[in-house]
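1. with the sequence up front, the predicted model follows.
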Amino acid sequence: MNGTVDPGAADAADPGPGPAASAAGPTPTPTLDVDRSDPAYRAWLAEAVRKVQADANRSADTHLLRFPLPEEWGIDLYLKDESTHPTGSLKHRLARSLFLHGLCNGWIRPEAPVVEASSGSTAVSEAYFAGLIGVPFVAVMPRTTSREKTRLIEFHGGRCHYVDDPRKMYAEAALLAERSGGHYMDQFTYAERATDWRGNNNIAESVYSQLRRERHPVPAWIVATAGTGGTSATIARYVRYMQHDTRICVADPEYSCFFDGWRNGDPTATGERGSRIEGIGRPRMEPSFMPGVIDRMMKVPDAASIAAVRALEQAIGRRAGGSTGTGLWSALKIVAEMAGNGSKGSVVTLLCDPGERYLDTYYSDAWLAEQGLDIGPYAAAIAAFLATGHWPD
């Protein structure tokens, strides 16, 4: 495809050290006074932490799926299937870490609500953990969030509070927490801090453990997508800590400022609208997004993301959300580069959440037409690559 059809060609390698994505972040919203030496509170806290840690023992590991490629290429492509978590998405890991972080810092207390700004999947997972420890939960989210996600938040006992402008989620969530005496979780600030990136069966450690007996046990590339930026930060830090020869690529959707901010070393970069690919892409550079640990970024058109998840269903019989498609599109382009220069090795990306949450959007031809999205050229490019081993020009 030529440049006019394939804006996904926007891509860049590491521009070198740049400024941090943001300042240290806001001070956590204070909760109503509680006597933290009170035996009743200490007992509640110990039980809450136990319940969250028990969930980790039950659900921390997830499957690593192979995407079928011709054996003779000598390249293996895997998807880490995070949709098998109890709340059905990659955000289950983040929510668990955020709750342990908030509990152990004394920010979450009995009966006080937890409030979060979220485009959906994090809120589903946080609603689950709030229900697990018995505290109220409120999700501040765009009115365009999929109906299935709002149903799941309510299923787990949470309440949805809508905003028309996604850029106003943060302030609205902080205000609700202040008014209720609750805690604003603020995933966009604390995602990279709450996760234990050195190990403890985090997503990176799990991937390397599962690849141990594969023919290419150390992946050449791991491709992630960014909503908070916490997952890419965790994987990249772990890779450096363990001294693996793996590079990190972050795939960014069409209406997101992360690519431009990273490429230009601009922590003040902003976007004009919210992302159509739920769960990833942001209108501002988030504090948890860490440009300095990323080797490469790709800008992926929304139509390419959707074509990729439909190709995934044809390849392995599994539906996934749009963020999976964003990462898969970039992973396939990296595989094409490797095949083109004769490199052997493995590439890993993420299956972030199930496609059943998006039947009325990414899997709806009517929605695509309404959005003016033509996935045909991108679907054709993927099909041609898988058939010939060459990415169309």
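-> Alright, I've got the coordinates. Worth saying up front: this structure is predicted, and the values here are computed from it rather than measured. Numbering: from 1, shown residues only.

2. going forward, measure contacts and count neighbours with C-alpha atoms only.
-> Fine.

3. and the longest helix belonging to the chain, what does it pack onto?
-> Determined from DSSP state H, the single longest helix within the chain is helix 39-59. Applying 3 or more Cα pairs under 8 Å, 6 or more residues apart in numbering; DSSP states H and E, we find helix 39-59 packed against helix 91-104, helix 121-133.

4. report the distance from that helix to the chain centre.
-> 25 Å (Cα atoms, centre = their mean, to the nearest Å).

5. quick one: that helix to helix 91-104, angle?
-> For helix 39-59 against helix 91-104, the angle by axes from the mean of the first three to the mean of the last three Cα atoms, to 10 degrees is 160 degrees.

6. before we go on, here's another structure to hold up against the first:
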Amino acid sequence: MTSDHPNAWAADAIRRLRAEGRAYGPTPLRPLPLPALRDVRVYLKDESAHPTGSVKHRLVRAMFHEAIATGRITADTTVVAATGGAVAVAGAHFARLLDLPFLAVVPAKTPADTLARVEREGGRWQVAEQPPAAVQEEARAVAERLGGHFLDHFTDAERALTASREPTIADEIFTQLREEPHPVPAWIVTGAGTGATSASIGRHLRHHGHPTRLAVVDPENSAYFPAWASGCRDYATGMPSRIPGIGRPRTEPGFLPTVIDLVIPVPDAASLAALRWLHDTAAVPAGPAAGTGLWGVCHLVARMRESGARGSVVGLVGDHAEPYRNTHLDPEWVRARGLDPAPYAGVVERFATTGEWRPPTG
């Protein structure tokens, strides 16, 4: 086989992807101090430590890996994504690593900071001509016109994670907990955007026979909680999530309700109140989805405490705070969108210091 054979390029590209993953190693598992809860330990799996600052980094690496292995990405393929979020940044990062052109088709209201991050990673972007609900199909058409590859993270991420054979979030969590007082957690808590992360964790728990249960937190407007509760696999709300990275107006192909033990709906105002506690008290510079996750973690820890159970609970930090300084972390931005975290403010603080879990009702 000559060095210019397509298989030679593919093997080298996959080697570079794997080397990138090994270079940064597992993301940190950080203890979250909750002084009043001595019998239950809480940890945060910090996916913001990835080079592009998000849990989407490992998903996109897996999608590049799988597309190269199946011949859908070759040495001169233009990679196209339909997103104005973390997937676009990660896509540009891996395209640059492999010397491939990258184009993100982004919704009209994509923050300028995100577009700048795509450019810093060597990618290009163009504003979609269609409304947000049609951006996926527009990007797919652009990829076909360019003879490129459409990076469909809603359809492909879950399958790519399974095929990549690289350590998953769950692999890392169980390795990192090995020397801790409760090495097998009672719960792992995550959000669902594409659904790939929750599916990957759920598969791991079943493959290894762990008694750990999996909870998914779901923001307002999202289809995942009603889909899980009703058993309707094609449930749709038609409304976008206000918590970036999680929640969808329809159930996506990667969402596997059969591996999920509980879905917890979380008010957006509660997510923002919990986010503020993470920043101001716990000094965790996380994005809004981590606030949603923390609310769910507290709910589950309170249930464990009421039943006298001991153990550990692991939540996820899906991305870093920096992209949200002028949005979800800005009180004026929050008020302008009709969100009022005030009724939820102090709930997490009281729980951490006294063990009393008293969220607002109604």
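-> Structure received. Here the structure is a predicted model, which is why all the values come from computation and not from measurement.

7. quantify their similarity with the TM-score.
-> Superposed pair, TM-score by TM-score structural alignment, normalised by the length of structure 2: 0.94. Supporting alignment: 358 aligned residues with a Cα RMSD of 1.9 Å.

8. if we can go back for a sec, most tightly packed of the helices and strands packed on helix 39-59 of structure 1?
-> helix 121-133 (a mean of 25; mean count of other Cα atoms under 10 Å).

9. post-alignment, it versus structure 2, mean distance?
-> Following the fit onto structure 2, the mean deviation recorded for helix 121-133 of structure 1 is 0.7 Å by mean Cα distance after the TM-score superposition for structure 1.

10. with adjacent residues omitted, what lies nearest to the aligned partner of Met304 of structure 2 in structure 1?
-> Using TM-score structural alignment, the partner of Met304 of structure 2 in structure 1 is Met338. Spatial nearest neighbour of Met338 of structure 1, chain neighbours left out: Lys344 (6.9 Å); criterion: Cα to Cα, 6 or more residues apart in numbering.

11. ok, now Gly193 of structure 2?
-> Ile246 (4.0 Å).

12. wait, that neighbour sits on Thr197?
-> No - in this structure Ile246 of structure 2 lies outside contact range of Thr197 using Cα atoms under 8 Å: 10.7 Å.

13. for the host helix or strand of the match of Met304 of structure 2, the distance to its chain's centre please.
-> Using DSSP states H and E, Met338 of structure 1 maps to helix 322-340. Mean-position distance between helix 322-340 of structure 1 and its chain equals 16 Å (Cα atoms, centre = their mean).

14. now swap in stretch 219-233 of structure 1 and tell me
-> On Cα atoms, centre = their mean, the centre of stretch 219-233 of structure 1 falls 8 Å from that of its chain.

15. stretch 155-167 of structure 1 now?
-> That offset, for stretch 155-167 of structure 1, works out to 18 Å (Cα atoms, centre = their mean).

16. cool, and stretch 234-241 of structure 2?
-> On Cα atoms, centre = their mean, the centre of stretch 234-241 of structure 2 falls 18 Å from the chain's centre.

17. and that stretch, which residues are buried?
-> Tyr235, Ala236, Pro240, Ser241 (16 or more other Cα atoms under 10 Å).

18. residue range for it in structure 1?
-> Across structure 1, the stretch matching stretch 234-241 of structure 2 (TM-score structural alignment) is residues 268-275.

19. please apply the same query to stretch 99-107 of structure 2.
-> Counting by TM-score structural alignment, stretch 99-107 of structure 2 sits on residues 134-142 of structure 1.

20. ok, now stretch 58-71 of structure 2?
-> With TM-score structural alignment as the criterion, stretch 58-71 of structure 2 aligns to 93-106.

21. got the contact list for the matching stretch?
-> Outside stretch 93-106 of structure 1, the residues that touch it by Cα atoms under 8 Å, 6 or more residues apart in numbering are 45, 48-49, 52, 56, 60, 108-109, 122, 125-126, 129, 185, 187, 190-191, 194-195, 230.

22. before we move on, what about stretch 10-28 of structure 2?
-> With contact meaning Cα under 8 Å, 6+ apart, stretch 10-28 of structure 2 is reached by 45-47, 49-51, 61, 65, 68-69, 71, 74-75, 94, 97-98, 172.

23. quick one: it to chain centroid distance?
-> Distance, centroid of stretch 10-28 of structure 2 to centroid of chain: 20 Å (Cα atoms, centre = their mean).

24. and that stretch, which residues are buried?
-> Ala10, Ala13, Ile14, Arg16, Leu17, Arg18, Gly21, Pro26, Thr27, Pro28.

25. can you redo those residues as a markdown table with distance to Leu262 of structure 2?
-> Shown next, in a markdown table, are those (distance: Cα to Cα, whole Å):
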| residue | distance to Leu262 of structure 2 |
| --- | --- |
| Ala10 | 40 |
| Ala13 | 39 |
| Ile14 | 36 |
| Arg16 | 38 |
| Leu17 | 34 |
| Arg18 | 33 |
| Gly21 | 31 |
| Pro26 | 27 |
| Thr27 | 25 |
| Pro28 | 25 |
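
26. can you find the partner of Tyr208 of structure 1 in structure 2?
-> Per TM-score structural alignment, Tyr208 of structure 1 is aligned with Phe174.

27. and what of Val309 of structure 1?
-> Val309 of structure 1 maps onto Leu275 in structure 2, by TM-score structural alignment.

28. tell me who's in contact with its match.
-> If you count contacts by Cα under 8 Å, 6+ apart, Leu275 of structure 2 has them with Ala286, Gly287, Pro288, Ala290, Gly291, Thr292, Leu294.
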